[in-house]
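Novice: Next come a sequence and a model predicted from it.
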Amino acid sequence: MTPEKTTVILTARFLLPISSPPLLDGGLLIRDGVICAVGKASALIRDFATEPHDDLGGAVLLPGLVNAHTHLELTGLHGRLPFGRSFTEWATTLLNLRSELDGAFFATSARLGTTALLRSGVTCVADITTSGRSVAPLKAAGLRGIIFQEILGLDPEQATERIDAAEKALQSLQLQASGSLLSVGLSPHAPYSLSEPLLLRCAELLRRRRLPATIHLAESPEEVTYIGLGIGPIASELLPAVGRHSPSHRVCGESPVALLDRAGLLSEQLLAVHGVHVGGSDLELLKQRGVALAMCPRSNDYLNVGTAPLPRYLASGLRVGLGTDSLASNETLSLWDEMRFAHRLYGGAVTAQQLVTMATLGGAAVLGMAGAIGSLTPGKRADLTALAIDRLDDADPYGSLLSQASDGLVVLSMVEGKIVYQREGAER
């Protein structure tokens, strides 16, 4: 297949548009990076007889995957942190390790992570960075996404200094991302790692700059105990590791969700990650404020923090996407692996179709991009991927896809109609 065709009819044995039923022997008319028509291959070839045609043969063609939460600059930490122990032990080890890492490590990690995303069929990513080193490889790869600048700070006296530094870092990210499909946002790390004055300053900055935001929220029982009571392993182990010995916020028996609401951070622009420990009143707050969620079931299992109430989130109508988190708390950056794990974890309570939707249209929705990507629909951008799978079960095409799909079967990915990944030997 020629990499740079302005107009092309792309056909495959199976088409999974996501927003409409699966189509046998389907295809797309792509013109100038936009999907202009979707239908049976034979009809497209007949109606647009003068346009170039590329047939992917026995393959499944679907929207490009959206990894709604990761930290690419931590890819090199794979296997170096404790597995299955306490969240606080893991977080303390991570803090100690990060203090030993430099820009070269982060750059190499981000490059390796970007390559892993490309090979797995990801075309859009929400990445959190402290170093800014993930922008260059993502830009070079031609991927779409949001790069979130992380901010932490437990000392209330340093809130102004921290927010000023974050603004400068955001400006740098925007400059680096210019000319790409990458935008920038802010990531207050977590309710327990920012002082209350800094949380308030983050909310003000986000409103002023109209930026998207993401935050790790209600991830562990330790977080809930610390925010609500000011005690527990975070207070006794994690805070001393960063030089703090007292709670960084006003303790008043509230939940992490309630704390963020009081700080003015809950909004339609916020993507909350994990959401493992969310009660009924918290869920109502998230719904009222229009907050989106990114689920990371394998990371939660790795850190032994519990299981997020995903069926409740889906039933509530919240926007829900799927992420892998980083290789500091996961085995791979494959959303196929993530979907399969979640399918086993939740059993019949979450269907294969719901999971594939979370990894495509759901991911686009949580990033505010559902109008542009996430489904194969006329008028949307031609962000898509194809896997070398020539047989799907008519009765359960999504379950059949999940049982077979893997990174190694991805043969092609496009962003804006341009090839960003083509498996060696798969050229047509």
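Specialist: Arrived safely.
Novice: Every contact and neighbour count from this point should use C-alpha atoms.
Specialist: Fine.
Novice: ok, Ser178 - contacts?
Specialist: By Cα atoms under 8 Å, 6 or more residues apart in numbering, no residues touch Ser178.
Novice: oh sorry, the question was meant for Ser299
Specialist: 324-325, 329-330.
Novice: That one sits in which helix or strand?
Specialist: Take DSSP states H and E as the rule and Ser299 turns out to sit in helix 297-302.
Novice: downstream neighbour of that helix in the secondary structure list?
Specialist: Counting by DSSP H and E, what follows helix 297-302 is helix 310-316.
Novice: what's the spacing between that following helix and its chain's center?
Specialist: Relative to its parent chain, helix 310-316 has a centroid offset of 18 Å by Cα atoms, centre = their mean, to the nearest Å.
Novice: Whichever helix or strand comes after it - contacts with which helices or strands?
Specialist: The element immediately downstream of helix 310-316 (helix or strand, assigned by DSSP H and E) is strand 320-322. Contacts defined by 3 or more Cα pairs under 8 Å, 6 or more residues apart in numbering; DSSP states H and E place strand 320-322 against strand 65-70, strand 292-295, helix 363-366.
Novice: out of these, nearest to His189?
Specialist: Set against His189 and scored by Cα to Cα, the helices and strands packed on strand 320-322 come closest in strand 65-70, at 12.6 Å.
Novice: Figure out how far the closest one is from the centre of its chain.
Specialist: On Cα atoms, centre = their mean, the centre of strand 65-70 falls 2 Å from the chain's centre.
Novice: ok, now stretch 324-339?
Specialist: Chain-centre distance of stretch 324-339: 11 Å, with Cα atoms, centre = their mean.
Novice: Also stretch 136-154?
Specialist: 11 Å.
Novice: Kindly report the same for stretch 147-165.
Specialist: The answer for stretch 147-165 is 23 Å, by Cα atoms, centre = their mean.
Novice: Comparison target below:
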Amino acid sequence: MQTLHSAPIVLPVSAEPIGDGAVLVDGDRVAAVGPRAELAAAHPGVRERRWAGVLTPGLVNAHAHLQYTDFEDLNALGQPFPVWISQLTARRPSFTEAMWCESARRGVNLMLDSGTTAVADIVTDACVLAPTARSGIGGISYLEVVFQDARSWSESGRTRLLDQLAAAPAGRRVGVSPHTPFTVAGAVFADAVAIARDKGLRIHPHVAESPAESRYVAEGTGPFAETMAKAGKAMELIRDGGSGLTPTGYLDKLGVLGPDVHAAHCVHCDAADRAVLRERGVYPALCARSNKILQSGQPPVADYLREGSPFGIGTDSLASSPSLDLLEEAAALRELARAQGYHEADLDRRIFEAATLGGAGAMALADAGRIEPGGPADLAAFAIPGLAGLDPADAYSALLDAAAEGAHRCLVTVLGGTLVHRAA
């Protein structure tokens, strides 16, 4: 059955904005996109849904932890990253599989209700794959490898990862997430990546998130070294007194970085690090609000923009972010770019592209984050102030302005042609 979704402005993202535009949906695919009058005339009698907002592709969240949705109170701790992660780790044993699944389900619903239709989700407990798969949300779930040295990896960690990959439910793509250089020994990190590549899976580590991580990788010291030593983990970087490298440089030396990888955070990346990421085809997933809450620093978004580095945008989890609303995250990242001195006329468009095409590129989702004939019918419509008379070319700015002020509202989310959220 065909449906015509129309709106005062349609933003295909991969093409120019369309005033009084429409998207013809046939089943779960986009059949056509263009001016409403032309599509309506070409398809007389087609059912039409008219949305009083800006119609966009479904947003693509490049980094999240859906299972930590119910850890929301941790985002108000006011503690730096090393303290925060110890608090999160200490709380984990209090959750059952049923609780993890319900937390992840709530996270999915928050994303769908705010216009996100695909997500790169880090999965620490494989039980949450089932509710995520049932939701139909797009993207990839990355099974996490964390707190592993050579001994624990050989005793159980490696087998556990292989078993989880083999048991992953149908209907949800999976990948592998070696957590960070400070929680995964170098040899283990390399082996987890090798397993993923042997199976043709994508890889999504955390990279250069905090100053403590940079210190650990360079010197083998600091709070993370103390945590690993206290846990009895035999880590090469502690043994060797560090690598003398940045986290990006260290992972590149291990052979981790490549076009099948996208990296969360990438806050502490200098010009040489950013060049390595570009050369290896690695998309950063920038999460500015989480970085601010965890006192981790500011991602150099203005430099990424000036240097032509592709990137996506992630919310991280509610444990370290004020919301899972990707449009709000994009608005915060735009403000950071401005504060860092980027004032080019393309700023608003490029930030919105990062929240759509950027996330799709990070996960190699060939047809996500855009509205194109033959592509998935994943759509969102946003009500914003001042829509009447708005020049379609100004819609990128208007969307981000509204999100920055909390004045936007997701009217509808369409996932694979099906309405999965509709505002009252």
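Specialist: It's in. Since we're looking at a predicted model, the values are computed, not measured.
Novice: before we move on, the earlier item: okay, the helices and strands packed on strand 320-322 of structure 1 in a markdown table with distance to Glu219 of structure 1 next?
Specialist: A markdown table is the format used below for those (distance: least, Cα to Cα, whole Å):
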| stretch | distance to Glu219 of structure 1 |
| --- | --- |
| strand 65-70 | 13 |
| strand 292-295 | 10 |
| helix 363-366 | 18 |
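Novice: Quick one: map Lys297 of structure 1 onto structure 2.
Specialist: For the record, residue 297 of structure 1 is Pro, not Lys. The equivalent of Pro297 of structure 1 in structure 2 is Ala288 (alignment by TM-score structural alignment).
Novice: same question, Ile146 of structure 1
Specialist: In structure 2, the residue equivalent to Ile146 of structure 1 is Ile140, according to TM-score structural alignment.
Novice: is it true that its match lies in a strand?
Specialist: Yes - when DSSP: H, G, I helix; E, B strand; the rest coil is applied, Ile140 of structure 2 is found to be in a strand.
Novice: dump the residue contacts of it.
Specialist: 118-121, 172-175, 363.
Novice: so where do the helices sit in the stretch 301-428 of structure 1?
Specialist: 310-316, 335-346, 352-357, 363-366, 397-404 (DSSP state H, counting those that start in this stretch).
Novice: Output the residue interval of structure 2 matched by the last one.
Specialist: The reference is to helix 397-404 of structure 1. Using TM-score structural alignment, helix 397-404 of structure 1 pairs with 395-402 in structure 2.
Novice: what's the answer for the third one, then?
Specialist: Mapped onto structure 2 with TM-score structural alignment as the criterion, helix 352-357 of structure 1 occupies residues 348-353.
Novice: Same list (the contacts of Ser299 of structure 1) but as CSV, adding neighbour count and distance to Asp54 of structure 1.
Specialist: What follows is those, written out as CSV (neighbours: other Cα atoms under 10 Å; distance: Cα to Cα, whole Å):
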residue, neighbour count, distance to Asp54 of structure 1
Thr324, 27, 32
Asp325, 31, 35
Ser329, 27, 40
Asn330, 23, 37
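Novice: Now render those residues as JSON lines, adding distance to Ser99 of structure 1.
Specialist: Shown next, in JSON lines, are the contacts of Ser299 of structure 1 (distance: Cα to Cα, whole Å):
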{"residue": "Thr324", "distance to Ser99 of structure 1": "23"}
{"residue": "Asp325", "distance to Ser99 of structure 1": "20"}
{"residue": "Ser329", "distance to Ser99 of structure 1": "18"}
{"residue": "Asn330", "distance to Ser99 of structure 1": "21"}
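Novice: how about the residues you listed, which pair is most distant?
Specialist: Thr324 and Ser329 (8.8 Å).
Novice: What lines up with Leu229 of structure 1 in structure 2?
Specialist: By TM-score structural alignment, Leu229 of structure 1 lines up with Glu219.
Novice: what about its match, distance to Thr413 of structure 2?
Specialist: Glu219 of structure 2 sits 47 Å away from Thr413 of structure 2, going by Cα to Cα, to the nearest Å.
Novice: Quick one: map Asp55 of structure 1 onto structure 2.
Specialist: Here Asp55 of structure 1 is matched to Arg49 in structure 2, going by TM-score structural alignment.
Novice: And for that match, nearest residue in space, chain neighbours not counted?
Specialist: In this structure, Arg49 of structure 2 finds its nearest non-sequential neighbour in His5, 4.9 Å apart by Cα to Cα, 6 or more residues apart in numbering.
Novice: Map the one you found across to structure 1 for me.
Specialist: Using TM-score structural alignment, His5 of structure 2 pairs with Leu10 in structure 1.
Novice: That match belongs to a helix, doesn't it?
Specialist: No - counting by three-state DSSP, Leu10 of structure 1 is not part of a helix but strand.
Novice: Return the residues in contact with it.
Specialist: Applying Cα under 8 Å, 6+ apart, the residues near Leu10 of structure 1 are 27-30, 53-56.
Novice: Report whether the expected contact of Cys266 of structure 2 with Pro284 is present.
Specialist: Yes - Cys266 of structure 2 is within contact range of Pro284, at 6.0 Å (criterion: Cα atoms under 8 Å).
Novice: Tell me which of these two has more neighbours.
Specialist: A count of neighbours by other Cα atoms under 10 Å puts Pro284 above the other of Cys266 of structure 2 and Pro284, at 32 against 26.
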